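> my questions are about this predicted structure, shown below with the sequence.
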Amino acid sequence: MKQARIAFEGRVQQAWEDHGKVRLADGRRLDEREVTWLPPVTPGAIFALGLNYADHAAEIAFKAPEEPMVFLKGANTLVGHRAFTPRPTDATNMHYECELAIVVGKPARNVAKADAYHYIAGYTVANDYAVRNYLEGFYRPNFRIKSRDNCTPIGPWLVDAADIPDPMNLRLTTRVNGETTQEGSTKDMLFDVPFLIEYFSAFMTLQPGDVILTGTPKGTVNVMPGDEVVTEIEGIGALHNTIIERKA
C-alpha cells in the first residue's frame, strides 16, 4: 500500500495511491496536482548517511568510510512532492542526492540484522540536496549543508515494508529537466538496511517515525534555479522538485 499526507480543502489528510490517482478517506479520487503534498511521515529523529556508496565517495574525491558516517538533520529540512528548494546565490555546486529512506515502525533496541526488517514500517524517496562549497571537512559535514530549510524533499508515498520484498535491489534514477543524470542500485550500499538498523539500535532506541536516509550513488550534478529534478526509486515512486533562487 502507498499512502501519503496531503493538504486539501484547508486541512491535512491521509491519502492513498489508487491507479495513478490520489484517493481520499471519503473515496474521492483526485489528480496529484489538485493537492498540496506534505512529507509522508512526521519524523522523529532524522539520520543521514554520508558516503554510503563507494562510487559516490570516489566521485567527490573522498575515501569510502569503514563504518557509517552519520549526521542528524532537523525536521525543518523536509518538504513534500512538487515543492520548491532554494539554491543560495553564493552556491558554486549544489547537487541532488537520490536516497532510499527507511521509516522505523516500532521501538528498536539491540536488534540483530536477521530481525531488522520486522522494525521497519516502510520506505520512501528522499532527495537530500548538498551545497558542496559549504562543506567543512570529511568528518564534519557543515551544518549549513544539511539542515537548510526545504533542502530535503521526501515522498510522495510511504510504501509499506511488506510491499518491498527486497529493498537491497532497487534501481535509483535521477532526471534533471527530463535528462537522466544518475543511475544506481541499492545493492551497492556499503552499509545495507539490516546493518543500519542493528548499528543504530546497538547504542540507542529507534522510535516509530524515525527516518534513516541511506546515501546516494554516483551521478550527482550541479543544479540551477528553474531546474526540475525527479528522483525515482523502483517500486516506491518518483519525487518531483524544482530549484529556486534565494539570496545567501
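Everything's here; your move. Residues are numbered from 1 along each chain as shown.
> switch to C-alpha atoms for all contacts and neighbour counts from now on
OK.
> so what touches stretch 141-156?
4, 37-40, 71, 73-74, 76-81, 83-86, 124-132, 134-136, 237-239, 241 (Cα atoms under 8 Å, 6 or more residues apart in numbering).
> what comes into contact with stretch 104-114?
Counting by Cα under 8 Å, 6+ apart, 119-122, 194-195, 197-198, 201-211 sit against stretch 104-114.
> from the contacts of stretch 141-156, which would you call buried?
Buried subset of those (neighbour count, 16 or more other Cα atoms under 10 Å): 4, 37-40, 71, 73, 77-81, 83-86, 124-132, 134, 237-239, 241.
> could I get the contacting residues of the residue nearest to the spatial centre of the chain?
For the chain, the residue nearest the mean C-alpha position is Ala126 (1.7 Å; Cα atoms, centre = their mean). Shown in contact with Ala126 (Cα under 8 Å, 6+ apart): Glu97, Cys98, Glu99, Leu100, Ala101, Thr152, Pro153, Ile154, Gly155, Leu213, Thr231, Leu239.
> nearest to Arg33, of those?
Using Cα to Cα, Leu239 is the member of the contacts of Ala126 that lies nearest Arg33, at 13.0 Å.
> mind checking how far that closest one is from Thr89?
Applying Cα to Cα, to the nearest Å, the value for Leu239 to Thr89 is 24 Å.
> which neighbouring elements make contact with the longest helix seen in the chain?
Using DSSP state H to define each element, the chain has its longest helix at helix 193-201. The contact analysis (3 or more Cα pairs under 8 Å, 6 or more residues apart in numbering; DSSP states H and E) places helix 193-201 against no helix or strand.
> show residues contacting that helix.
So helix 193-201 is contacted by 102, 108-117, 167-168, 206, 214 (Cα under 8 Å, 6+ apart).
> now with 7 Å, please.
Ala108, Arg109, Asn110, Val111, Ala112, Lys113, Ala116, Tyr117 (Cα atoms under 7 Å, 6 or more residues apart in numbering).
> with stretch 160-179 instead?
1-2, 98, 120-123, 180-187, 227-234.
> straight-line length of that stretch, end to end?
29 Å.
> how far away from the center of its chain is it?
Distance of stretch 160-179 from the chain centroid (Cα atoms, centre = their mean, to the nearest Å) equals 11 Å.
> then stretch 196-204?
19 Å.
> likewise for stretch 200-216?
13 Å.
> ends of it, what's the gap?
Stretch 200-216 has an end-to-end distance of 19 Å (criterion: Cα to Cα).
> any buried residues in it, and which?
Buried residues in stretch 200-216 (16+ other Cα under 10 Å): 200-201, 206-216.
> second structure follows, compare the two:
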Amino acid sequence: MTLRETRRILLDGNVVDVERRGDELVAHDGRTVKTTDAVHLPPVVPSKIVCVHLNYASRVTEMMAKLPPAPTYFHKPVSALNSHDAAVVRPAGCKWLNYEGEIAIVIGRTARNISPAEAGDYIRGYTVGNDYGLHDFRDTDAGSMLRVKGSDTLCPLGPGLVEGWDFRGKRIRTLVNGEVRQDGNTDEMNWDMHYLVADIARTITLQPGDVLMSGTPAISRTVHPGDVVEVEVEGLGTLRNHIIEGPTSIRTDVGAQPTESEEVLSTAQGGDWEFRGIRAPRR
C-alpha cells in the first residue's frame, strides 16, 4: 500500500486538512504552504487516548520489572493534546517532567469485539507521539496516572497521520537538544499494534480518530525549560517540541502538592539517581 500523509494545520486562520507532498502541504482548494512554515495542530481529534504501560523489552529490563500476562493501560484526557513544534508546559513549582517517545495508533473505523487478525482493518494509520509524564504527582495519583500523564500539553502528536505504514521492524529514537536519548525498535514490543487495538476493543468501543499509545523504549529522563525534544520514527517523521515553564505555580490551597519521594526520583532519573541500590518501580 502506498504511504499517504495528512496533517491538520491553521491556514489563513482556519483549521484545514492538508496532504503532504514533498516539502509542501496542499489543501483541497489548492492552497499550499511549506512544511516548515505551517502552524500545526494535532493530526487527529480523538474522543479518547488510551496508553499501554510497559511494552518494550528494553524498558522492562531498565525498570527491573516483570511483564504481566496481558497489557495494562491508563488514560490521558483529550485536553492534554498538543501538536508538532508547540510548547510543552512544565508547571512552575514542578521539577520532574520526562519524555517518552512513542508511536500512536489512530483508529479509522468503529471497533468493538474484534480479533487481532482483524484489527489492522480498523486502523487508519499512525503518528508520532510523546507521552510526557509529570512525575511530581506520581505519589498522589494512586496509580491512575491522571495528573502525571494527563496534565495540559503532555500529549503532543504529529506532525502528520501516515496511512499504509507497516509498524514492523521500525526504529524509534528520542533526541534532546540533538543528543540521542532513546533508541529502540518496534520489534522489541511484547504486544504489537494489532493486539493492543483488539485488547482494548473487547470492552471499550473505539471510534474513528481515537488514539492508542503503544509504549516507549528505555531511557525516559527528565527535561527542563529551554530543552528541545524530538521523537523520530522511521517512516513517520519527526515530532518536535520545546519545554517551557508555566507562569504560575501549582495552587497550594487545594489538593495534594508535588512530591520528591524515592519513587518519584527513581522513575524520573532511572539508573542515574542517588538511590541506585533499590528496586525501581514499574512505570
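Yes, it's here. Since the model is a prediction, treat every value here as computed from it, not as a measurement.
> drop anything exposed from the contacts of helix 193-201 of the first structure.
Ala108, Arg109, Asn110, Val111, Ala112, Ala116, Tyr117.
> circling back: ok, so of the buried residues of stretch 200-216 of the first structure, who is nearest Phe47 of the first structure?
Ile212 (4.8 Å).
> I'd like the contacts of helix 193-201 of the first structure laid out as CSV, including secondary structure.
Listed next are those as CSV, based on DSSP: H, G, I helix; E, B strand; the rest coil:
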residue, secondary structure
Ala108, strand
Arg109, coil
Asn110, coil
Val111, coil
Ala112, coil
Lys113, helix
Ala116, helix
Tyr117, helix
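> what about the longest helix of the first structure, how far off from the second structure?
By mean Cα distance after the TM-score superposition for the first structure, the fitted helix 193-201 of the first structure averages 1.4 Å away from its aligned residues in the second structure.
> by contact count, what packs against the helix or strand just after that helix?
Sequence order places strand 211-213 as the next helix or strand after helix 193-201 of the first structure, per DSSP states H and E. Contacts defined by 3 or more Cα pairs under 7 Å, 6 or more residues apart in numbering; DSSP states H and E place strand 211-213 of the first structure against strand 46-50, strand 98-104.
> just checking, what packs against the next helix or strand after strand 211-213 of the first structure?
Proceeding N to C from strand 211-213 of the first structure, the next assigned helix or strand is strand 228-233, under DSSP H and E. With contacts taken as 3+ Cα pairs under 7 Å, 6+ apart, strand 228-233 of the first structure sits against strand 120-127, strand 171-176, strand 237-246.
> in CSV: the ones you listed, plus distance to Val223 of the first structure.
Below are those laid out as CSV (distance: least, Cα to Cα, whole Å):
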stretch, distance to Val223 of the first structure
strand 120-127, 13
strand 171-176, 8
strand 237-246, 8
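> out of these, nearest to Arg140 of the first structure?
strand 120-127 (20.3 Å).
> the closest one vs strand 228-233, what angle?
150 degrees (axes from the mean of the first three to the mean of the last three Cα atoms, to 10 degrees).
> quick one: contacts of stretch 85-100 of the first structure?
For stretch 85-100 of the first structure, contacts defined as Cα under 7 Å, 6+ apart pick out 123-133, 150-151, 172, 174, 213-216, 220-223, 225, 231, 242-248.
> buried residues in that stretch?
Quick answer for stretch 85-100 of the first structure (16+ other Cα under 10 Å): Thr85, Pro86, Arg87, Pro88, Ala91, Met94, His95, Tyr96, Glu97, Cys98, Glu99, Leu100.
> take these and lay them out in JSON lines including distance to Asp31 of the first structure.
Formatted as JSON lines, the buried residues of stretch 85-100 of the first structure follow (distance: Cα to Cα, whole Å):
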{"residue": "Thr85", "distance to Asp31 of the first structure": "23"}
{"residue": "Pro86", "distance to Asp31 of the first structure": "26"}
{"residue": "Arg87", "distance to Asp31 of the first structure": "29"}
{"residue": "Pro88", "distance to Asp31 of the first structure": "32"}
{"residue": "Ala91", "distance to Asp31 of the first structure": "35"}
{"residue": "Met94", "distance to Asp31 of the first structure": "31"}
{"residue": "His95", "distance to Asp31 of the first structure": "29"}
{"residue": "Tyr96", "distance to Asp31 of the first structure": "26"}
{"residue": "Glu97", "distance to Asp31 of the first structure": "27"}
{"residue": "Cys98", "distance to Asp31 of the first structure": "25"}
{"residue": "Glu99", "distance to Asp31 of the first structure": "26"}
{"residue": "Leu100", "distance to Asp31 of the first structure": "25"}
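> please give me every residue in contact with Ala218 of the second structure.
Contacts of Ala218 of the second structure (Cα under 7 Å, 6+ apart): Ser58, Arg59, Glu62, Gln182.
> give me the subset of those residues lying in strands.
Under the assignment DSSP state E, the contacts of Ala218 of the second structure contribute Gln182 to strands.
> and the contacts of Ala218 of the second structure, which two are furthest apart?
Every pair of those checked by Cα to Cα; the farthest is Glu62 and Gln182, at 12.1 Å.
> more crowded one of these two?
Gln182 (21 against 16; other Cα atoms under 10 Å).
> alignment lookup: Val111 of the first structure to the second structure.
Matched to the second structure by TM-score structural alignment, Val111 of the first structure sits across from Ile114.
> and whichever residue in the second structure pairs up with the residue nearest to the centre of the first structure, how far from Arg31 of the second structure?
Superposed on the second structure with TM-score structural alignment, Ala126 of the first structure falls opposite Gly129. Distance, Gly129 of the second structure to Arg31 of the second structure, using Cα to Cα: 27 Å.
> Leu212 of the second structure too?
Applying Cα to Cα to Leu212 of the second structure and Arg31 of the second structure gives a distance of 32 Å.
> could you do Leu206 of the second structure as well?
Distance from Leu206 of the second structure to Arg31 of the second structure, by Cα to Cα: 33 Å.
> please apply the same query to Gly169 of the second structure.
36 Å.
> same check, this time on Tyr132 of the second structure
Applying Cα to Cα to Tyr132 of the second structure and Arg31 of the second structure gives a distance of 34 Å.
> so Gly184 of the second structure makes contact with Pro217?
Yes - the criterion here is Cα atoms under 7 Å, and Gly184 of the second structure meets it with Pro217 at 5.6 Å.
> looking at these two, which one has more neighbours?
Ranked by neighbour count (other Cα under 10 Å), Gly184 of the second structure and Pro217 place Pro217 first, with 27 against 23.
> aligned to that one, what sits in the first structure?
Checking TM-score structural alignment: Pro217 of the second structure goes with Pro217.
> what lines up with Ala57 of the first structure in the second structure?
Match for Ala57 of the first structure (TM-score structural alignment): Val60.
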